[in-house]
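Novice: Sequence first, then the predicted structure, then my questions.
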Amino acid sequence: MPRSKNKVTRPKPSEENVKKAIEMVIQKRLSIRKAAEEFHVSKSLIGRYVKINKEKENVEVVYQPQNDVKRVFSDEEEEQLVKYCLKASKFHYGICKDDFLKLAFEYAVILTKTYPSAWDINKKAGKTFYEYFMKRHQSLSLRKQEATSLARATAFNKANVNLFFDKYKGLLSKYNFTSERIYNVDESGLTTVHTPMKVLASKGIKQVGNITSAERGNNITIIACVNALGNSVPPCMIFPRVHFNLSTVHFHKNVSHGTNISVPRYEP
């Protein structure tokens, strides 16, 4: 019979109760079944620790969940996987969930680890392994990547950053610029099509529509300029239109005071 997809969270027994139950069984004062009933501990847990400690005079119990006992990788081996994923992400070649499961399977094969037979069939680790791995390593999370060009990724390095600040310090010392005379200008593109939110609709239908200004949309370019003191120059908004009328209210509704709205000029 297949296991239920609904996860059942059982309360963990206290370490004190586990220790007392094992001591009672080893000292032959209670049977495993009686100890399980009296201390509210599962019989399999008591039997496992009795087998481990039956030859010891002083019983010292360290409670570990069953999923820890059947782990594929040790703490050190999992730490290597975490470091690899973080390093790949910093190099802008992040590993997605499916690639990570394939990597874990190949890692287990190389280390000749004992793993579930389903790994061999699917050629990747299972969903349960992924869930427990992510719980054990809170430094990892699934993040959405941002498109970064190769030129920007390779240009942002220690040598270029040091060169920039060396020249920047040289200009400051030469001309004695104050904070109100140091400006930073940048441009950004904003799409004219918003992302529709999730709505309640009928089950089973293939498509649920939402009215927007367009399906793809065009970008509006916004140029902003701010100085080191916190003052800003009114922004400039460039609309990709051939015919443009400044009297059209909705183009400059609720914009900042002094915003310059224009369109690119097309030569005939």
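Specialist: Everything's here; your move.
Novice: Please count neighbours and contacts with C-alpha atoms only from this point.
Specialist: OK.
Novice: Contacts only, for residue 77.
Specialist: By CA atoms under 8 Å, 6 or more residues apart in numbering, no residues touch residue 77.
Novice: Following the chain onward from the host helix or strand of residue 100, which element is next?
Specialist: Secondary structure assigned from DSSP states H and E places residue 100 in helix 97-110. Downstream of helix 97-110, the next assigned helix or strand under DSSP H and E is helix 117-122.
Novice: For the stretch 101-250 of the chain, which segments count as strands?
Specialist: With DSSP state E, counting those that start in this stretch as the criterion, the stretch 101-250 of the chain has strands at 183-191, 219-227, 232-238.
Novice: So which bits of the shortest one are buried?
Specialist: Within strand 232-238, the residues scored as buried using 16 or more other CA atoms under 10 Å are 234, 235, 236, 237, 238.
Novice: Now do the SS call for residue 82.
Specialist: helix (DSSP: H, G, I helix; E, B strand; the rest coil).
Novice: measure it to residue 127 for me?
Specialist: Residue 82 sits 17 Å away from residue 127, going by CA to CA, to the nearest Å.
Novice: More neighbours: which of these two?
Specialist: Between residue 82 and residue 127, counted using other CA atoms under 10 Å, residue 82 has the larger neighbour count: 17 against 12.
Novice: how close does that one get to residue 238?
Specialist: 45 Å.
Novice: Kindly report the same for residue 99.
Specialist: Here residue 99 is placed at a distance of 42 Å from residue 238 (CA to CA).
Novice: got it, and residue 164?
Specialist: Counting by CA to CA, the gap from residue 164 to residue 238 is 30 Å.
Novice: try it against this one:
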Amino acid sequence: MDNSNIAILSTVINKELYKKSSQLFPSNIQKYVIDGINGMHGLDSVFYMMKMLRGRNIEWLIMADEDVLFENTKMVFDIIKKMESQNYSVCGIRDGGLVSHRIHNPYLINTFFSIINFKEIEFIWNKKEVLKNQYCIENEFQDDLSNLRGSYDTFSIYEPYYCFYIWLRRNKKQFLFLDSNQPFQEDKITNAVYFEDKVLLYHTWYARSYGINKKHTVRINKILELLKFENKITQNPIVFKHKTFFIIKSVGKLYKRITMRFQIMVNK
């Protein structure tokens, strides 16, 4: 497979953890980072991703948070081959019914790990249309959910970024959903993601707490030990930082508060 058109992107809030986890990322592909320390994440990160990566000749984009620890990176390329041959546009795990603390929409994915056909999405990209899709319709999607082990809500719009995936589904883009569970007795948070019944990666969650909170630091370090991690490689990703994002968001929130107070006064 030609890796020149494959890239991996992480929205990073914990640089210390990224320096470690990125050493376990698939090799020989371009690595990109969106600096999320200023609060950029979720849907804002998706929009910034589409802006900054357009025109870079990327066909397949792997999206992985810094708390994703890969066990078998070669599987990523096997997944891409399957997506390519079977016309899948998006791959990930359902955001409900699999992980005990994710009880939201099973028709959509959680962005901690996904693979998207970036070239295909880039061609149809329309930010305004994406924003119009933050709603659910009863029985719109016909997925077989009978094998889901946990709780879920098919009408959930819990995450603001859901509109991105709902928009893709309404544009008839096919989703490849991977299986996931929580394999450790002593760690009720970390989940494993599988491809063809083999562990692809572990998602540890709580990236923000690594190096700060003892419980989560110890827990994540145990997974690194399990993977026989050795801190050797220095990564040099291309980093994108929206320098005015925090100011723009703060002004926007202030404007909303003032507008709401004004409306309350008018309605009295």
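Specialist: Nice, thanks for sending it over. Nothing here was measured: the structure is a model prediction, and the numbers come from that model.
Novice: Post the TM-score for the overlay when you can.
Specialist: Remark: TM-score between the superposed chains equals 0.19 [TM-score structural alignment, normalised by the length of the first structure]; 80 aligned residues with a CA RMSD of 5.7 Å.
Novice: tell me the secondary structure for residue 201 of the second structure?
Specialist: Classified using three-state DSSP, residue 201 of the second structure is strand.
Novice: For it, the count of nearby residues, please.
Specialist: For residue 201 of the second structure, the neighbour count with other CA under 10 Å is 24.
Novice: Please verify my assumption that it contacts residue 180.
Specialist: No - look at residue 201 of the second structure against residue 180 with CA atoms under 8 Å: they stay out of range, at 9.7 Å.
Novice: where do the contact lists of the two overlap?
Specialist: Common neighbours of residue 201 of the second structure and residue 180 are listed as 192, 193, 194 (criterion: CA under 8 Å, 6+ apart).
Novice: Turn the buried ones among these into a named ChimeraX selection, would you?
Specialist: Selection of the buried residues among those in ChimeraX, burial being defined by 16+ other CA under 10 Å:
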select :192,193,194
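Novice: just checking, residue 23 of the first structure is part of a strand?
Specialist: No - with three-state DSSP as the criterion, residue 23 of the first structure is assigned helix and is not in a strand.
Novice: what about it, how many neighbours?
Specialist: Per other CA under 10 Å, the neighbour tally for residue 23 of the first structure reads 24.
Novice: Residue 68 of the first structure versus residue 79 of the first structure, what's the distance?
Specialist: Residue 79 of the first structure sits 15 Å away from residue 68 of the first structure, going by CA to CA.
Novice: Ok, residue 18 of the first structure next?
Specialist: Counting by CA to CA, the gap from residue 18 of the first structure to residue 68 of the first structure is 17 Å.
Novice: Pretty sure residue 21 of the second structure sits against residue 69.
Specialist: Yes - judged on CA under 8 Å, residue 21 of the second structure makes contact with residue 69 at a distance of 5.7 Å.
Novice: Looking at these two, which is more packed in?
Specialist: Ranked by neighbour count (other CA under 10 Å), residue 21 of the second structure and residue 69 place residue 69 first, with 27 against 20.
Novice: ok so, going back, can you redo the buried residues of strand 232-238 of the first structure as JSON lines with distance to residue 261 of the first structure?
Specialist: Below are the buried residues of strand 232-238 of the first structure laid out as JSON lines (distance: CA to CA, whole Å):
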{"residue": "234", "distance to residue 261 of the first structure": "10"}
{"residue": "235", "distance to residue 261 of the first structure": "9"}
{"residue": "236", "distance to residue 261 of the first structure": "6"}
{"residue": "237", "distance to residue 261 of the first structure": "5"}
{"residue": "238", "distance to residue 261 of the first structure": "6"}
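Novice: Nearest to residue 24 of the first structure among these?
Specialist: Nearest to residue 24 of the first structure out of the buried residues of strand 232-238 of the first structure is residue 235 (CA to CA; 78.0 Å).
Novice: wait, the closest one sits on residue 221?
Specialist: No - shown here, residue 235 of the first structure and residue 221 do not form a contact pair, counting by CA under 8 Å, at 10.3 Å.
Novice: Please report the number of neighbouring residues for residue 265 of the second structure.
Specialist: Residue 265 of the second structure: 9 neighbours (other CA under 10 Å).
Novice: Am I right that it is in a strand?
Specialist: No - Residue 265 of the second structure: not assigned to a strand; according to three-state DSSP it is helix.
Novice: do you know how far it is from residue 258 of the second structure?
Specialist: For residue 265 of the second structure relative to residue 258 of the second structure (CA to CA), the value is 11 Å.
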